[in-house]
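Peer 1: structure, please.
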Amino acid sequence: MAAKPWNKPESKMTTSASSEQPGNVTLHYYLKNVHFKNNLDEDIFFNENRELSTGYNIINLVHLPNGVQHLEIVGSYNPYASSGQDFIINEKAIIWDSTFTQTPPQAKCSESCLPGFRKSSRERQPICCFDCIPCPQGEISNQSDMDNCMKCQEDHWPNYNRDTCIPKLIIFLSYEEDLGIALTTSSISFSLINAIILGIFIHYRDTPIVRANNRDISYILLISLMICFLCSLIFIGRPEPVTCILRQTTFGMIFSISLSSILAKTITVVMAFHATKPGSKLRKWMGSRISYTIILSCSLFQFTLCLIWLFTAPPFPYQNMQSETGAMLIECNEGSMIAFYCVLGFLGFLAGISFITAFLSRNLPDSFNEAKYITFSMLVFCSVWMTFIPTYLSTRGKYMVAVEIFAIQASSAGLLGCIFMPKCCIILLRPDMNSRKYLTKNN
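Peer 2: Alright, predicted model coming up:
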């Protein structure tokens, strides 16, 4: 490849010598004095910056098979032309020599690094020699031959080619996904079953089996269990500031009412048995006053714990960007974990007292001793929540929420089934057992 002026000059080059010493004579000295006219009558000379005053053609020197050399114009350069038109070359017209192993030949020893890669210089080699290294996790390069990759914003993540940042996938337990639909369906189904049992108890409210074990406390327990089933719906959906606060506080309050109602029923069974003994001082405590006192005092204590929790460090929505790669988990941060475990601990305390009391009174002589069913229901309740804690701590994101919903529904269903299903079977299937004569007879 060569370059020469626009047309072959017809006039003879003239040079002039100067008075400089012979030792300082250089090629540039003679070139800067070149001045001639071409066949178009254009002045050809070098300016003070040793640049041609006009453009020139780019010549391709081609060796023909017969040994003849042929000059082919393949482009031009005109420094005074407009931008984009100053350098013109026809790459398709260039004929490269057969000795080149690569056409067109490269001026560097390494290929360009594509977007998604960065250059890594090779030790003890020229700067044009480098390796292309893929961008690390969480970083991109959106141009060729970048020396360093760029980190994406915290809520973005590289695409598959790692050449652009895309928003992270947002994950939370949604009503539209299969897991959310299953939990929603089970919650509504259990609440409907609970409502049917409540309706049966209201319809047969004057029968002996309903009245025998404190009818009003049974109503309170059934209503609180129905709300327990429905409160699990608050855990489904995108976490918001209001829903994060309502999740744990509603769950803690409603479950404290349920467990305190069971404790009141258990204590009522014990007191009813001992009050029948001659000279017993428990007769004056018989009635609904002691039961309501137990429910109210336990509920107020749990309410106080929830208020302290909300005024010190309430739950709040939290964007967890570290748990899963390329995803952003929207979850509720519990705020004060101490307050959270205090609420759970008080529920465990109520469940433990109810279980111990019911277990000790399970063999009291009675034709329908409710303590037996309360004992089994508390065993189911405690088993669910004992397995809940390690499972809850070992999961993340929407599955952690699903574990808590399952624990709420499973424990509530255990209380509902163990305490009230036997009564419903007697009311609907064995009406002969639902009589005062049967309930008062001695075993």
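
Peer 1: only C-alpha atoms for contact and neighbour calcs from this point on.
Peer 2: OK.

Peer 1: quick check: the residue most central in space within the chain vs Ala407, distance?
Peer 2: Closest residue to the average C-alpha location of the chain: Leu329 at 2.1 Å, with CA atoms, centre = their mean. Between Leu329 and Ala407 the computed distance is 22 Å (CA to CA, to the nearest Å).

Peer 1: please apply the same query to Leu428.
Peer 2: In terms of CA to CA, Leu428 sits 30 Å off from Ala407.

Peer 1: check Met226 too.
Peer 2: Separation of Met226 from Ala407 (CA to CA): 15 Å.

Peer 1: what about Met337, how many neighbours?
Peer 2: Neighbour count for Met337, taken as other CA atoms under 10 Å: 14.

Peer 1: please give me the structure for this one as well, since I'd like to look at both together:
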Amino acid sequence: MVMFLVMLLLLPPHMACKAHILNCHVHDPHPPLHKYHQSGDLIFGGIASHSYIISNALAFTEEPPQVLREELVVVPKNYQHVLALAFAVKEINGNPQILSNTTLGFHIFDSYFMARGTYHATLLLTSSPERLVPNYKCDTKNNLIGVIGGLDPLTSLHAATVLDIYKIPQLTYGPAPIMHNKTPGLSFYQMVPQEALQYEGILSLLLHFRWTWIGLLTMDLENGEQFVQTVVPMFSSSGICFAFIERMSKVSFITEVQDLIQEGAKIRDKIMGSKANVMVLYGESYSMIFLRWFPYLSEEEEEMGEDARGKVWIMTAQMELTSAVFQRTWDTQIIHGALSFTIHSNALPEFHKFLEHVSPCTTKGDYFIKDFWQQAFACVFPSTVTDVLDQNICTGEENLRMLPTSFFELSVTGHSYCIYNAVYAMAHALHAMFSSRLNSRLLEDNGKVESQIYQLWQFHHFLRGVSFNNSAGDTVSFNQKGELEAGLDVINWIASENQSFHKVQVGRMNPQTSSGEVFTIHENAITWHKWFNEARPISLCSEQCSPGSSKKAKEGEPFCCYDCIPCPEGKISGQKDMSDCSTCSDQTYPNKNHDLCISKEISFLSFEEAVGLSLALSALSGSLVTVLVLLTFMKNHNTPIVKANNRQLTYTLLLSLLLCFLSALLFIGQPQKVTCLLRQTAFGIVFSVAVSCVLAKTLTVVLAFMATKPGSRMRKWVGKRLANSIVLFGFLLQGGICIVWLAISPPFPEADVHSVAEQIILGCNEGSVTMFYCVLGYIGLLATASFTLAFLARKLPDTFNEAKFITFSMLVFCSVWLSFVPTYLSTKGKYMVAVEIFSILASSAGLLVCIFSPKCYIILLKPELNKREQLIRRTN
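Peer 2: Here you go, the predicted model:
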């Protein structure tokens, strides 16, 4: 039948009129059960979703009954939608500021939540009020100006299929349907904010509470699939994972109840088996009726139902806590603590008063109220039954205040608020159109608008640009896509023990805010489900990683499921759930827990610390001993032991050893540019002079014994000239190396932040490492030559053979510096400097003790040996 009627609509108007002109005065054989009519000069149409029809499916396994058994079930809460339209029209008719010369009327029909009922209602609106004649008006008083509806996307889509043909504006108070072949904004206006605002609001809510592991439940409809395809990548890019995505089958009221129960039990088990405590639900207006089945799907009803209710439900604006009549005594705890995005609404005090006076006795033309009243108050009117002995009789004096809020609310709901605004939007657009001189119109003698003068396509221009403030102070206007420019409220649903509930606004999603804070939430105002013991619910796949660790993804699982691994050495994570550990700055280092960067200690070998102080005292002690030895030798300047083996060379050696001890002090203290330039070069030069003196002494001893042989040519080499030349050559060559070093790549102060994790080591960068080892190598070369000559001359026949002591001194010297290189390279920080200082002091002390202690012993303790005869006496 519906397809036949739609095909008739495609006929030209004159052909349709011919086809049905004979039936203009015949009543429709199947009049709608629910309608609400009020006459007026201009008519607003309404498509309500007030009740649905349940019937058993026909399997055709046996002969079907002649009459299909059907049962009408009212959704009591949706009756407020009908009353909101009636109230708005009444208020406008009583307002002389709007359409003062025109009265408004309305025709409201029920869609019964199905395509057949929606098409039927839409065709009735476009034809005569009492006669269904598609594409023909048998009554010229049906001046339909626009249609308000529907509640669900499919209802709106089915209505738009017919209304688009006539260019009749359609103002929906539910989500926009997906219209593939429809020109956007042509005759479709959405009285709710755009869907994208809800998506952003849900995401902001999840991120605020750090709920990253959620379940997603949608209806298996085109809008539900679009919701899934939109939010899954959107949420995933923000770090949110889905424990499951479950689609509820499209609800058909011509179905087997057992099939519905089986599907509900399957979905319930999926919810119960998930660790996710947060469920995002995107459904139709009637979805809550089926959601409330969940606690009753198990044999262990009470125990299992409690677990099922221990979730945080996040619902979209389309959904209201609605109960069917058979759910009158059902527990409402499943929604306790739920969060819902609802259409922003303000209180309408006059509407509240209007609802308080609604009764079957005072309502005229309302064919909705009878079934509503009987099912909402569980009573019957005497005229509807023959036997009233066992029935509660409806007196008509019942009050809507007696109904639980899941059945009916006296405060305006979001959808009713949209209907109220839709009526006013059309009224203001009509007022603007009639007031405009650009639109020609004729008035009858009684001042009423002639119905055939205006065209509906003209009305769209004014409706698209409408903007006004309603009685609650909210601004109503459309954007370029025909969507209402408004925000959303975040509501916390709190269930009561009397099967009722109340709503508390805990947040706002307001894109028009001037502060720039689109999403706001008042966490302290939220009441959570008792299952969470009043604590803030947590919904995570894995426990949060504590500071000091990072996340490691589990193979084959969503990225929200991970293991926690400790941060590696040198890295930290200062917050929970870090994806990776970060490296501290050069001036800081990780603590033991790897959750904090600590400022590094400035480290250098200073005079204040024990190591530095002891080395400094050792250097000063060596210098003092050297000075005392020098003074002793100078006091005994003319004694044979001082004069032996070049006295000036001895003084030069002592002075160089003094400078060697003092050069160690350049290595102690905070490195400066000058000290970095001087300490290695000064050390290299003075040690080269000292070792050159030792070499000269050794060579002098060797040459002296060789010169004593008769006819020896070595006598010309024996003397001060050769010794001085050796010392001068050793000094000049080392000095040349140091000058080249300073010219090419000189040492400079440096802060080493990498060698030791906990310290910033202040030291001297040697510049050219090659030149540094050239200096050491040259000293080593001189020392090796001295040691070799001294070793060869150690057995020369002399009472006081200085070559023996030089051999021991150079043995100590070479041992110290051979062990210096690996030790120096294996230490870090200030201890590297300490190793070099120790090597300087040890080698200097070795030369001083081994060479000069025997002489000092003779000078101070054995002066009788300090004679020429004793020195030149040869041993056998």
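
Peer 1: doesn't Glu72 of structure 1 belong to a strand?
Peer 2: Yes. Under DSSP: H, G, I helix; E, B strand; the rest coil, Glu72 of structure 1 falls within a strand.

Peer 1: surely it meets Ile89?
Peer 2: No. Between Glu72 of structure 1 and Ile89 there is no contact under CA atoms under 8 Å: 11.9 Å.

Peer 1: higher neighbour count, those two?
Peer 2: Ranked by neighbour count (other CA under 10 Å), Glu72 of structure 1 and Ile89 place Glu72 first, with 17 against 14.

Peer 1: so how many other residues sit close to the closest residue to that one other than its chain neighbours?
Peer 2: Nearest residue to Glu72 of structure 1, sequence neighbours excluded (CA to CA, 6 or more residues apart in numbering): Asn60, at 5.0 Å. The tally of other residues near Asn60 of structure 1 (other CA under 10 Å) stands at 19.

Peer 1: what kind of secondary structure is Asn60 of structure 1 in?
Peer 2: With three-state DSSP as the criterion, Asn60 of structure 1 reads strand.

Peer 1: biggest helix in structure 1 by residues?
Peer 2: Counting residues, the longest helix in structure 1 under DSSP state H turns out to be helix 241-275.

Peer 1: matching residues in structure 2 for the helix or strand just after that one?
Peer 2: As assigned by DSSP states H and E, the chain's next helix or strand after helix 241-275 of structure 1 is helix 288-312. Under TM-score structural alignment, helix 288-312 of structure 1 corresponds to residues 720-744 of structure 2.

Peer 1: that stretch vs structure 1, mean deviation?
Peer 2: In this overlay with structure 1, the average offset of stretch 720-744 of structure 2 from its partner residues is 1.5 Å by mean CA distance after the TM-score superposition for structure 1.

Peer 1: residues of that stretch that come out buried?
Peer 2: For stretch 720-744 of structure 2, burial by neighbour count (16 or more other CA atoms under 10 Å) applies to 720, 723-724, 726-727, 730-731, 734-735, 737-738, 741-742.

Peer 1: quick one, what contacts Phe44 of structure 2?
Peer 2: Residues near Phe44 of structure 2 by CA atoms under 8 Å, 6 or more residues apart in numbering: 104-107, 144-148, 423.

Peer 1: got it, and Ser603 of structure 2?
Peer 2: 759-762, 829-830.

Peer 1: from Tyr318 of structure 1, how far off is the corresponding residue of structure 1 for it?
Peer 2: Counting by TM-score structural alignment, Ser603 of structure 2 corresponds to Ile171 in structure 1. Here the criterion is CA to CA. By it, Ile171 of structure 1 lies 12 Å from Tyr318 of structure 1.

Peer 1: hang on, the earlier thing: the residue nearest to Glu72 of structure 1 maps to what in structure 2?
Peer 2: In structure 2, Asn60 of structure 1 lands on Ile494 (TM-score structural alignment).

Peer 1: mind listing what's buried along the one helix or strand Cys564 of structure 2 maps to?
Peer 2: In this structure, Cys564 of structure 2 sits in strand 562-566 according to DSSP H and E. Across strand 562-566 of structure 2, burial judged by 16+ other CA under 10 Å covers 562, 564, 566.
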